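>>> structural data only, the sequence is not supplied:
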């Protein structure tokens, strides 16, 4: 019998694998949280599928999302990234990744980990929205608005409420698998 999934992921096997193995599963390690933060910020204005299909290119180009290395990227590295056809070559987004890596480490210093900071907005427990259909899944919430505002106040870039809500879904802070999805069962 065919598995019933959230309809958004039926495009191909890459999307199905991401849906089945990652999306909505709680992530507490800073490295993975950072990776998704960067990928989601690059996704702003684009489809998630575009980013997902370039994910391995992003990993190689951005030193496997090593935020300590990324925080110190030189002009030469920025130029290298701007010439990398395997990623999204948006200079503002590339510069934002450097700033976000720096700010990420500042949050780690203040809170002990970025995970503790971001999960603190929801008391460390995933929110289960129990949507019946995809149309029941919001693009933003009050919590994503709050996190977005706080990140922006801390100097993060490309972290609007929609980006943050997508990040919350990707890292399992929110479970938006629809009622009929096999993951929910």
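Structure received. A quick note: this is a predicted structure, and the numbers were derived from the prediction, not measured.
>>> okay, CA-based contacts and neighbour counts for the rest of this
Fine.
>>> ok, which stretches of this structure are helices?
13-21, 30-43, 48-53, 55-61, 67-70, 75-82, 91-111, 114-119, 142-153, 161-170 (DSSP state H).
>>> which of those is buried the deepest?
Mean neighbour count (mean count of other C-alpha atoms under 10 Å) peaks for helix 161-170 among these, with a mean of 24.
>>> give me the most central residue, this structure.
In the chain, the centroid-proximal residue (C-alpha atoms, centre = their mean) is residue 36; its distance is 3.0 Å.
>>> any idea how far the residue lying closest to that residue once chain neighbours are set aside lies from residue 154?
Leaving aside its chain neighbours, residue 36 sits nearest to residue 167 (6.4 Å; criterion: C-alpha to C-alpha, 6 or more residues apart in numbering). According to C-alpha to C-alpha, to the nearest Å, residue 167 stands 17 Å off from residue 154.
>>> for residue 67, same thing?
Plainly put, residue 67 is 17 Å away from residue 154 if you go by C-alpha to C-alpha.
>>> next one: residue 69
Going from residue 69 to residue 154 by C-alpha to C-alpha gives 20 Å.
>>> and if you look at residue 96?
Distance of residue 96 to residue 154, computed by C-alpha to C-alpha: 13 Å.
>>> what number of residues lie near residue 46?
The number of residues packed near residue 46 is 12, by other C-alpha atoms under 10 Å.
>>> next up, the contacts around it.
If you count contacts by C-alpha atoms under 8 Å, 6 or more residues apart in numbering, residue 46 has none.
>>> how many residues are close by residue 174?
With other C-alpha under 10 Å as criterion, residue 174 counts 23.
>>> quick check, it in contact with residue 24.
Yes: between residue 174 and residue 24 there is a contact at 6.4 Å, judged by C-alpha atoms under 8 Å.
>>> second one coming, line it up with the first:
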């Protein structure tokens, strides 16, 4: 595997081919599918304190464990479903993170009173426009912003859990609301 142009071996996307492919073809690309958006949020929650590579390797299994990221299905789940997930080898066995996944589904369903769907809600923070920061080096990419602080506060007020400014910033990058691709790495 070659390093991305004008980046070093320590850059996260250069750790292996899986991360490099994710960086080049998925991360920072605008997403509007509600299931994908909920899935990315839950995966960001699951990755807190861990690493994204581990979560990315489990992406398909997590999608299956969480009913294809169908918010209505997950929102209706109860204790038996919680217990099932706590023993599922593809899921991070953390009570708070699984509870946060259920809360995210419930909050997503509740959004429809004010927003069309999760896509409408997530993109409303930027009036539907992608923020392109054009960093030229990895150290120019922040881990949070005024936008992620604002959105995290709003999300918490709507019942989402485990959504601090750093997790929300990572989520916005994964969802393509923010594009922090290093300019020279894409040449």
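Okay, I see it. All values derive from a computational prediction rather than experimental measurement.
>>> report the TM-score for the pair.
After superposition, the two chains reach a TM-score (TM-score structural alignment, normalised by the length of structure 1) of 0.93; 183 aligned residues with a C-alpha RMSD of 1.6 Å.
>>> related to what we said a few turns ago, my guess is the residue nearest to the centre of structure 1 contacts residue 170. True?
Yes: between residue 36 of structure 1 and residue 170 there is a contact at 7.2 Å, judged by C-alpha under 8 Å.
>>> re earlier: what sits against whatever residue of structure 2 lines up with the residue nearest to residue 36 of structure 1?
Using TM-score structural alignment as the criterion, residue 167 of structure 1 maps onto residue 171 of structure 2. Taking C-alpha under 8 Å, 6+ apart, we find residue 171 of structure 2 in contact with 40, 41, 44.
>>> separation between the residue lying closest to residue 132 of structure 1 once chain neighbours are set aside and residue 8 of structure 1?
Leaving out its chain neighbours, the residue that sits closest to residue 132 of structure 1 by C-alpha to C-alpha, 6+ apart is residue 179, at 4.9 Å. For residue 179 of structure 1, the distance to residue 8 of structure 1 (C-alpha to C-alpha) stands at 14 Å.
>>> so between the two, which is more surrounded?
Between residue 179 of structure 1 and residue 8, counting by other C-alpha under 10 Å, residue 179 is the more crowded of the two (18 against 10).
>>> trace that one over to structure 2, please.
Under TM-score structural alignment, residue 179 of structure 1 pairs with residue 183 in structure 2.
>>> which residues touch that match?
Contacts of residue 183 of structure 2 (C-alpha under 8 Å, 6+ apart): 134, 135, 136, 137.
>>> likewise for residue 148 of structure 1?
Contacts of residue 148 of structure 1 (C-alpha under 8 Å, 6+ apart): 159, 160, 161, 164.
>>> ok, the second one - contacts?
With contacts taken as C-alpha under 8 Å, 6+ apart, residue 160 of structure 1 has the following neighbours: 145, 148, 149.
>>> cool, the last one as well?
Contacts for residue 164 of structure 1 (C-alpha under 8 Å, 6+ apart) come out as 37, 40, 140, 144, 145, 147, 148.
>>> try 6 Å this time
Contacts for residue 164 of structure 1 (C-alpha atoms under 6 Å, 6 or more residues apart in numbering) come out as residue 144.
>>> roughly how far does it sit from residue 5 of structure 1?
Distance, residue 164 of structure 1 to residue 5 of structure 1, by C-alpha to C-alpha: 23 Å.
>>> ok, now residue 146 of structure 1?
Residue 146 of structure 1 sits 30 Å away from residue 5 of structure 1, going by C-alpha to C-alpha.
>>> for residue 175 of structure 1, same thing?
Taken as C-alpha to C-alpha, the span from residue 175 of structure 1 to residue 5 of structure 1 is 13 Å.
>>> what's the offset of stretch 94-110 of structure 1 from the middle of its chain?
Centroid separation between stretch 94-110 of structure 1 and its chain, computed with C-alpha atoms, centre = their mean, to the nearest Å, is 14 Å.
>>> stretch 44-55 of structure 2 too?
Per C-alpha atoms, centre = their mean, the centroid offset for stretch 44-55 of structure 2 relative to its chain is 9 Å.
>>> structure 1: matching residues for that stretch?
Using TM-score structural alignment, stretch 44-55 of structure 2 pairs with 40-51 in structure 1.
>>> can you give me the end-to-end span of the matching stretch?
Taking C-alpha to C-alpha as the measure, stretch 40-51 of structure 1 stretches 8 Å from start to finish.
>>> could you work out the end-to-end span of stretch 123-136 of structure 1 for me?
With C-alpha to C-alpha as the measure, the ends of stretch 123-136 of structure 1 fall 24 Å from one another.
>>> what residues in structure 2 pair up with it?
Aligning stretch 123-136 of structure 1 against structure 2 (TM-score structural alignment) gives residues 127-140.
>>> run through who's touching the matching stretch.
177, 178, 179, 180, 182, 183.
>>> what is the nearest of these to residue 118 of structure 2?
residue 177 (12.9 Å; C-alpha to C-alpha).
>>> much appreciated, bye for now.
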